[in-house]
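Engineer: Just need the structure, nothing else, for what follows:
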Amino acid sequence: MDIITQRLSQPENKPVSCIETHTCGEPTRIIIDGYPDVTGTLLEQRAKAKAQHDDIRKRLILEPRGHYEMYGAVLRPNTELTRTGQAHMGVLFLTNEGYSTMCGHAIIALGRFLVDTHDHKIFPRRNNITWNRSALVASLNIHAPCGILRVKVPVKKDGKSSDPTRPVSFVSVPSFATGVNIPVNINHYWPQLEKALTPKGSISVDFAYGGAFYAFVDASSLGFDAPLEDINMLDLSKATECLLSSIRENPELTEYFQHPEEADLSFLYGVIVTDDTFREKGRVLGAELGITFFADQQIDRSPTGSGVAARAALAYCKGEREAGISWTYHSLVSTRGLGPPFVGTIEPETIETNEGRPAQVCVRVEGQAFYTGFSTFSVEPADPLGDAGFVFAKASNLALSDGGQ
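Structural biologist: Next up is the predicted model:
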């Protein structure tokens, strides 16, 4: 160990160690050591992390250690569901803005990591994972703020490590549509808006939940004439930001992102822009493309696991999709062959129809994650940046003391 490593690993430098992964190009920085202990239910831990330890989120997610599109996951081995044996591990998710309630791409990465690690300090319930010797698949449950995700991870012949050549899958929490073709009056301008507005001055939007709430809109409905793959991302980001603001400022629309059981889940997480003209090469049906803008206008490089669950539930609600049919979900990364797409399938036995509530379905989402490295981040006491991080794109209101937010 050289002098630099020795210095950075000292407690006064607050070292935090991480495993780095990506899922279809979308990063997950998995914190494995150095995060303070927080107690209570997982939602209580989420609230405490936000109130007491947000400096760590900013330090790891924002610049200079991270970047505006970085994503993180904090392992939480002690939750109300791990203590009862219903889950093997809990997790909190970190974004450029705060703490999301669900993240499919991170669950896929976590599935691999939890199978591969045999360090009981990191994963006390590692030996409780079961695996099918004939199918070579390990099964484990991960407790996210939205609920339990049932994860299946392909393993090698000895069952001790994951097989990166085959996809990880998880079954979503109950997912459902809350609004179809809902007119949204627009309060903020973007250049393509005039092409988008209906005669009544609104834009038609769908709403659905897949562990987080999303608004769904086709690119053409935002005023864009080109295929989604050819649209400038800055232009699309501006349009979705204006759409989100218009939705959030209208109290009459809050009913479309209210969770029936948990107030902490009742917020609109992002916008997913779809493309009705997209056709995967060699196929007429069975695949679609979408771009997710979430948190503070982060752009998901992956097809968005929670978004896949919500999109499948929306398709079921519209009568466009039956249970048991697998559907391919692309992002701009997967359409260029830089990462495998996700596959979503509505589980036939999990459909629920409750009077007065939308039909709820559980969706099996498949994707592949890969390791990209490992890291330890520290804070030198003499560094004026301190515990914070910043967003350089928002330099006009840059404030190191609060992470530039």
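Engineer: Going by C-alpha atoms from here, please, whenever you check contacts or count neighbours.
Structural biologist: Noted.
Engineer: which residues of the protein fall in helices?
Structural biologist: All helices of the chain, identified by DSSP state H, fall at 3-8, 42-52, 54-61, 80-83, 104-116, 193-196, 233-248, 305-317.
Engineer: got those as CSV, with distance to residue 68 and mean neighbour count columns?
Structural biologist: CSV is the format used below for the helices of the chain (distance: least, C-alpha to C-alpha, whole Å; neighbours: other C-alpha atoms under 10 Å):
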stretch, distance to residue 68, mean neighbour count
helix 3-8, 24, 11
helix 42-52, 18, 17
helix 54-61, 7, 24
helix 80-83, 32, 17
helix 104-116, 17, 25
helix 193-196, 26, 15
helix 233-248, 14, 18
helix 305-317, 20, 27
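Engineer: what about the ones you listed, which gets the closest to residue 298?
Structural biologist: Shortest distance between residue 298 and the helices of the chain, using C-alpha to C-alpha, is found for helix 233-248: 9.0 Å.
Engineer: compare with the first, here's sequence two:
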Amino acid sequence: MRQELSLNLMDTHAGGDVSRIVLGGIDPLPGKTVRQQMEYLRDDADGLRRLLLEEPYGIPEMSVDLIVPPSHPDASVGYIIMEVMGYAIYSGSNTICTATAVLESGLVPKEEGRQSFMMESPAGLVHIEAQVHDGVVESITCGGLPSYIDTHRATIHVPSLGNVTYSVAYSGGFYALVDATELGFHLTLDEEADLARCARAIVEAIQAERGFSHYTLGDVGPLPFLHFMGPVEQVGDHFYRSRSATYVHPGVICRSTTGTGTSARLALMHHEGRIKPGDRLETVSLRGSGFIGEFIDTRREEDHDVVENTITGKSYVLAHSRTVVNCEDPMVDCGGLHHILSDGHD
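Structural biologist: The predicted structure is shown next:
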């Protein structure tokens, strides 16, 4: 009789980006820290990411977040982020979704009003502030990774586009930042396919020409992200808004503007002298959803002005499910998966 293997999942979304939270069904992973557990999945057990982001279970536009035990005593939970490009050490939208899921699942008891707790990402501790009203998680504010500008207004020749001006920020991954208007875009939903093609050409040209190194992390891989920037308008005291779109290589335009994309924008606006501590920027996606980034402060580290920031957004629960993993199904590749799946009795 075939043993049934299954995963306990909660599907959520923030700004339109779906994050599939894995709450149970995976055996404890080797590694003393969340970062080491992420590296184990990346190097030895990539089957979970591929299973849930590929047919028949998922699509590349989704993300997966695996709940794991934290290693830091101040953290309530740990989580590992999986995307089409691989394993991000941090993501704003995934953090907002995961924080909502741990509250809705009871892993962190919900408290009416404003409550704070810590989660451990592969990048380290993340401070979470949740606003709960009548038992509903109305918003999550999380600390964005300290962000800085690596490159300001460089030019690269892209065969299908000509010369393109771009900046590069680090905000949890390296982002190419380009002016959407200069490339002929208005950042409307009907442009989504063209935005993806344009971004892919620019990212591949940058990857072919140069690499990037973080001042403490070193080589974190080829540049995987591009952020299209619309015009910035001031809509209130210390409050700005801009249409935006984030691309993840290869081939995905995110439904939301992404938290790390918003952090990258804050770093660029600070570098260009356009915002001050306490200012907020709302980035608005092709679908009209938004995240709000707040510029908190800066510090100087190894010749970089590093921007401290927070990201605020709302996540919605889409589904609770127990997903059956049938390795006899020819559409399912269980390679890199057998040794981490528990027997379904979590």
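Engineer: Any chance you could compute the TM-score here?
Structural biologist: Remark: TM-score between the superposed chains equals 0.88 [TM-score structural alignment, normalised by the length of structure 2]; 334 aligned residues with a C-alpha RMSD of 2.6 Å.
Engineer: on that earlier part again, now render the helices of structure 1 as CSV, adding distance to residue 263 of structure 1.
Structural biologist: Formatted as CSV, these follow (distance: least, C-alpha to C-alpha, whole Å):
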stretch, distance to residue 263 of structure 1
helix 3-8, 41
helix 42-52, 11
helix 54-61, 21
helix 80-83, 18
helix 104-116, 21
helix 193-196, 33
helix 233-248, 16
helix 305-317, 18
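Engineer: and of the ones you listed, who's closest to residue 156 of structure 1?
Structural biologist: Closest to residue 156 of structure 1 of these is helix 104-116 (C-alpha to C-alpha; 10.5 Å).
Engineer: and the closest one, how far from structure 2 on average?
Structural biologist: With mean C-alpha distance after the TM-score superposition for structure 1, helix 104-116 of structure 1 departs from structure 2 by a mean of 1.6 Å once superposed.
Engineer: residue range for that helix in structure 2?
Structural biologist: Helix 104-116 of structure 1 lines up with residues 92-104 of structure 2 when matched by TM-score structural alignment.
Engineer: For the stretch 51-200 of structure 1, which segments count as strands?
Structural biologist: 72-76, 89-94, 130-132, 137-144, 147-154, 168-171, 176-185 (DSSP state E, counting those that start in this stretch).
Engineer: give me the number of residues near the counterpart of residue 299 of structure 2 in structure 1?
Structural biologist: Superposed on structure 1 with TM-score structural alignment, residue 299 of structure 2 falls opposite residue 352. Applying other C-alpha atoms under 10 Å, we find 16 residues neighbouring residue 352 of structure 1.
Engineer: Then residue 131 of structure 2?
Structural biologist: Burial of residue 131 of structure 2 is recorded as 20 neighbouring residues (other C-alpha under 10 Å).
Engineer: wait, what's in contact with the residue positioned nearest the centre of structure 2?
Structural biologist: When C-alpha atoms, centre = their mean is applied to structure 2, the residue found nearest the centroid is residue 91 (2.7 Å). With contact taken as C-alpha atoms under 8 Å, 6 or more residues apart in numbering, residue 91 of structure 2 is in contact with 81, 172, 258, 259, 260.
Engineer: Can you tell me the closest non-neighbouring residue to the alignment partner in structure 1 of the fourth one?
Structural biologist: Matched by TM-score structural alignment, residue 259 of structure 2 corresponds to residue 305 in structure 1. In this structure, residue 305 of structure 1 finds its nearest non-sequential neighbour in residue 104, 3.7 Å apart by C-alpha to C-alpha, 6 or more residues apart in numbering.
Engineer: I figured the one you found hits residue 300, correct?
Structural biologist: No - under the criterion of C-alpha atoms under 8 Å, residue 104 of structure 1 makes no contact with residue 300, lying 11.1 Å away.
Engineer: how near is residue 183 of structure 1 to residue 216 of structure 1?
Structural biologist: 12 Å (C-alpha to C-alpha, to the nearest Å).
Engineer: actually residue 266 of structure 1, sorry about that
Structural biologist: In terms of C-alpha to C-alpha, residue 266 of structure 1 sits 17 Å off from residue 216 of structure 1.
Engineer: who's more crowded, these two?
Structural biologist: Neighbours per residue, other C-alpha under 10 Å: of residue 266 of structure 1 and residue 216, the larger number sits with residue 216, 25 against 18.
Engineer: what's the more buried one in contact with, if anything?
Structural biologist: Applying C-alpha under 8 Å, 6+ apart to residue 216 of structure 1 gives the contacts 205, 206, 207, 208, 271, 272, 273, 274.
Engineer: In structure 2, what residue corresponds to the fourth one?
Structural biologist: With TM-score structural alignment defining the correspondence, residue 208 of structure 1 maps onto residue 169 in structure 2.
Engineer: if you skip the residues just before and after it, what's nearest to that match?
Structural biologist: residue 149 (4.3 Å).
Engineer: That neighbour touches residue 303, doesn't it?
Structural biologist: No - with contact defined as C-alpha under 8 Å, residue 149 of structure 2 does not reach residue 303; the gap is 10.6 Å.
Engineer: ok, the two, which is more surrounded?
Structural biologist: residue 149 (24 against 7).
Engineer: which residues touch the aligned partner of that one in structure 1?
Structural biologist: Matched to structure 1 by TM-score structural alignment, residue 149 of structure 2 sits across from residue 177. Contact analysis of residue 177 of structure 1 by C-alpha under 8 Å, 6+ apart lists 206, 207, 208, 209, 310, 313, 314, 317, 358, 359.
Engineer: Let's see that with 7 Å instead.
Structural biologist: 207, 208, 209, 313, 314, 317, 358 (C-alpha atoms under 7 Å, 6 or more residues apart in numbering).
Engineer: of these, closest to residue 6 of structure 1?
Structural biologist: Distances from residue 6 of structure 1 to those, taken by C-alpha to C-alpha, are shortest for residue 209, at 46.7 Å.
Engineer: mind listing the strands for the stretch 201-346 of structure 2?
Structural biologist: Using DSSP E, counting those that start in this stretch, strands in the stretch 201-346 of structure 2 cover 213-214, 218-219, 225-236, 239-248, 252-253, 280-284, 290-301, 304-313, 315-325.
Engineer: what sits up against the fifth one?
Structural biologist: It stands for strand 252-253 of structure 2. Under C-alpha under 7 Å, 6+ apart, the answer for strand 252-253 of structure 2 is 61, 196, 246, 247.
Engineer: Counterpart of the first one over in structure 1?
Structural biologist: Think residue 61 of structure 2. Aligned partner of residue 61 of structure 2 by TM-score structural alignment: residue 69.
Engineer: Can you get me a residue count around its match?
Structural biologist: Other residues close to residue 69 of structure 1 by other C-alpha under 10 Å number 18.
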